[in-house]
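[1] Got a sequence here, can you model it:
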Amino acid sequence: MSIATEKLAVDVEKIRKDFPILQREVNGYPLVYFDNAATSQTPQQVMDVIVDYYSNYNANIHRGVHSLSQEATDKYEAARKTIQKHFNAEKSYEIILTSGTTHGINLVASGFASLLKEGDEILVSALEHHSNIVPWQMICEKSGAKLKVIPMNEDGEIVYSEFENLLTEKTQIVFLNHVSNALGTVNPIKKIIDKAHSKGAAVLIDGAQAAPHIKADVQELDVDFYVASAHKMCGPTGVGMLYGKEEWLKKLPPYQGGGEMIATVTFEKTTYADLPHKFEAGTPNICGGIAFGAALDYMNAIGFDEIAAYEQELLKYATEELLKIEGVKLYGIAKEKTSVISFNIEGLHPYDIGTIVDKLGIAVRTGHHCAQPIMDFYKIPGTVRASFSFYNTKAEIDSFIEAVKKAKMMLS
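    Alright, predicted model coming up:
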């Protein structure tokens, strides 16, 4: 991992004042929130946008001529343009607003069901969240296509040479995460995208865990599909985005039928609307979409380079301190990783450790993190996962380390 040596530009004490939840106590202790890989916290600035929507212009979009509907539509479409700019999509209609990463993956997988046939192959990495495994297994059952798995090594990295061996002219799509939610590993997606394209395969990247830490440029990556969720980027739950190249979005059939995604409807025939509405059936999470744009504005005002540098400093510090505890074993020690630490203590169950540190006000995640194949690879039931964000501090890490030591003492 590369650690910035220059003076860090993140004013964490100022930033923390934007997050009311960080001021509360849990079990009589100041909250230490280290479950950011599951969901990030939301700043007051984004909450204000949500309240403003419901207080002042709550209305359905795209369909109404009245002022509130037009205002809501304008703000919703402005948010789409904010998302477009953030991910550097060429066109705003290449951004499909979804209910989250899982929705985006299922939308693409469902579309590929009509394109895949028996004998076709699709590739997935061994590092995936269940959301990027199960939909594709379902599509294989329907289409007869074969799912092949790119293996991982002990460090928690994809074995690239095996990917090259598995990639053939039969490969129709490669799908993998940009960053592993369980281990924090940053995958070499540009290299994988270019190689897959050389064989004529499409690529879908699950960006849910990368998006809070890495500003992905979809044009520079030349990726065909990229998905992310707002709730991991200081936004609300229930909203996310799918980027798709225009050529692919035109090729895929609609995922759902209903209002908004149509041009004309008769009982004899329906014609579909143009992008992006073709994939946005029904009333969307209007407020969520607007708040997603506000969350991106908030994070960009801090700066993603600054965020990444500060989080790497936290990761370095936490890793060093955790390894001072006898019996700690880390899982996922890739050279390139985001601010996630997955670990166990010899002889102790991760759930027990998580329960005790929670009693001390510290929120971590325990279990298989919806990445059971990774745990099966390591032959463990799960891990304790501490994941850091730009509003966390070294003092909080000190509290966490002391809590882990106490848990070890109590359980040993």
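
[2] can we go C-alpha only for contacts and neighbour counts from here?
    Will do.

[3] Centroid-nearest residue for this protein?
    Within the chain, the residue whose C-alpha comes closest to the C-alpha centroid is residue 208; the distance, by C-alpha atoms, centre = their mean, is 0.9 Å.

[4] To check against the first, give me the structure of this:
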Amino acid sequence: MAVLQKLTSQQAIELEKTYGSNTYHPLPVVLSKGEGVYVWDVDGKRYYDFLSAYSAVNQGHCHPKIINAMVEQAQTLTLTSRAFYNDKLGLYEKYTCEYFGFDKLLPMNSGAEAVEAAMKVCRKWAYEVKGIDENQAKIIVCKNNFHGRTTTIVSFSSDSTANKNFGPYADAFIRIEYDNLDALEAALKNNNNVAGFLVEPIQGEAGVYVPSESYLAKAKALCEAHNVLFIADEIQTGVARTGKLLAVHHENVQPDILILGKALSGGAYPISAVLANNNIMDVMTPGTHGSTFGGNPLAAVIAIAALEVVKEENLAENARILGELFRSEMNKYIETSNIITKVRGKGLLNAVVVNDTEDSETAWNMCLALRDNGLIAKPTHGNIIRFAPPLVMNKEQLLDCVSIITKTFKQFEN
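    Just a heads-up that it's a prediction; the model follows:
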């Protein structure tokens, strides 16, 4: 079979360039194997993975418990569609609802699909429960957000690359500054038709921006005061990445609507979900939303296994401990550095800011050098490098990675 053909790195890259839509700019490394915190390229060179597929592989590459559950179910039943019941979906819904503390789960596949579904739930609740006039509901979003790239979502994106020439745009959104409670309060007071506030607890794609202490708790309180749903997009920050099961748990916040994806499957399969309590989710009735693959039995068993791994291996606590160590070690380096100005993050979701302009190639070249030294990461917004290794990493491995990172960065010191 063609997919089993062994390719050189250059052959693999050329095939993608020739036959693939040019929507990504990958780092030039061709990966063919993964295990735990490591990946290998087609030539057998091993790397530390410091991106984790944008935090989808929190449980490590090819975690045996997840893969075994996947293989066993794949040999039995993979898909029924929702035209029929299957014997795994209800188990997954119950387990996940109890895991995160909600009444109901709406199963989807990709993160962007889950965001779209959450917005639909929010709007339907606004019309049928809150009493907003039909077609008048607004959702507050934050500037520099990243919630996906569907046409609705790019309508409220600040990224011109994501939305230029994809109009006309949906206009039922109010954009405010992130981490600005005054702006949120003003938007709530000045608009009677606000249905929800959609927010990332940490803005990941924007460069790992951590909000001020108590921002999320106070934002939730403002939403409650105005009968507005607080919608947490935890697709990247959830499932133990930031040192808590959810990033909002750092402020003891329980969102009205929770959006999950990525590590919900441990990177083994596209799985996402929207969770809410009955008073919100019950507005959804047959025909109002759906997905052929959403809630399939294969996804259900994979997600259960992935969440069990998080709990059994104490990955949230490990992320908290190693994240503090990483930032501490990086700050020691930054004290004498003229190329890195800052490290920020929570748990094992971190970023460093390169002392150069956003349109420079310095961060990209640094990532090429990191690759050469056995660690792969990727820049975001030009002069920021995001670091997010699998949460199964141990202290010895983390310190080895810090050594690789600092030695590499020193090559770029003036």
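
[5] Drop the TM-score for these two in here.
    Structural agreement between the overlaid chains, expressed as a TM-score with TM-score structural alignment, normalised by the length of the first structure, amounts to 0.70; 341 aligned residues with a C-alpha RMSD of 3.5 Å.

[6] rewinding a little: how about the residue nearest to the centre of the first structure, secondary structure?
    Using DSSP: H, G, I helix; E, B strand; the rest coil, the secondary structure recorded for residue 208 of the first structure is coil.

[7] Tell me which residue of the second structure lines up with it.
    Mapped onto the second structure by TM-score structural alignment, residue 208 of the first structure lines up with residue 235.

[8] re earlier: check the gap between the residue nearest to the centre of the first structure and residue 177 of the first structure for me.
    As defined by C-alpha to C-alpha, to the nearest Å, residue 208 of the first structure lies at a distance of 8 Å from residue 177 of the first structure.

[9] and residue 301 of the first structure, what is it in contact with?
    By C-alpha atoms under 8 Å, 6 or more residues apart in numbering, residue 301 of the first structure lies in contact with nothing.

[10] wouldn't residue 87 of the first structure be in contact with residue 215 here?
    Yes: under the criterion of C-alpha atoms under 8 Å, residue 87 of the first structure is in contact with residue 215, at a separation of 6.9 Å.

[11] joint contacts of those two?
    Taking C-alpha under 8 Å, 6+ apart as the contact criterion, no residue touches both residue 87 of the first structure and residue 215.

[12] ok so, going back, once you drop chain neighbours, what's closest to the residue nearest to the centre of the first structure?
    Once its chain neighbours are removed from consideration, residue 208 of the first structure has its nearest residue in residue 228; the separation is 4.4 Å (C-alpha to C-alpha, 6 or more residues apart in numbering).

[13] who's in contact with that neighbour?
    Contacts of residue 228 of the first structure by C-alpha under 8 Å, 6+ apart are 100, 101, 206, 207, 208, 209, 211, 240, 241, 242.

[14] Between those residues, which sits nearest residue 35 of the first structure?
    Taking C-alpha to C-alpha as the measure, residue 35 of the first structure sits nearest to residue 209 out of these, at 12.1 Å.

[15] okay, now the closest one: neighbour count?
    The local packing of residue 209 of the first structure (other C-alpha atoms under 10 Å) involves 27 other residues.

[16] Next: residue 100 of the first structure.
    A count of neighbours around residue 100 of the first structure, defined by other C-alpha under 10 Å, yields 21.

[17] so it touches residue 229, yeah?
    Yes: using C-alpha under 8 Å, residue 100 of the first structure is in contact with residue 229, at 4.7 Å.

[18] thinking again about what came up before, please pull up the equivalent of the residue nearest to residue 208 of the first structure in the second structure.
    With the correspondence set by TM-score structural alignment, residue 228 of the first structure lines up against residue 260 in the second structure.
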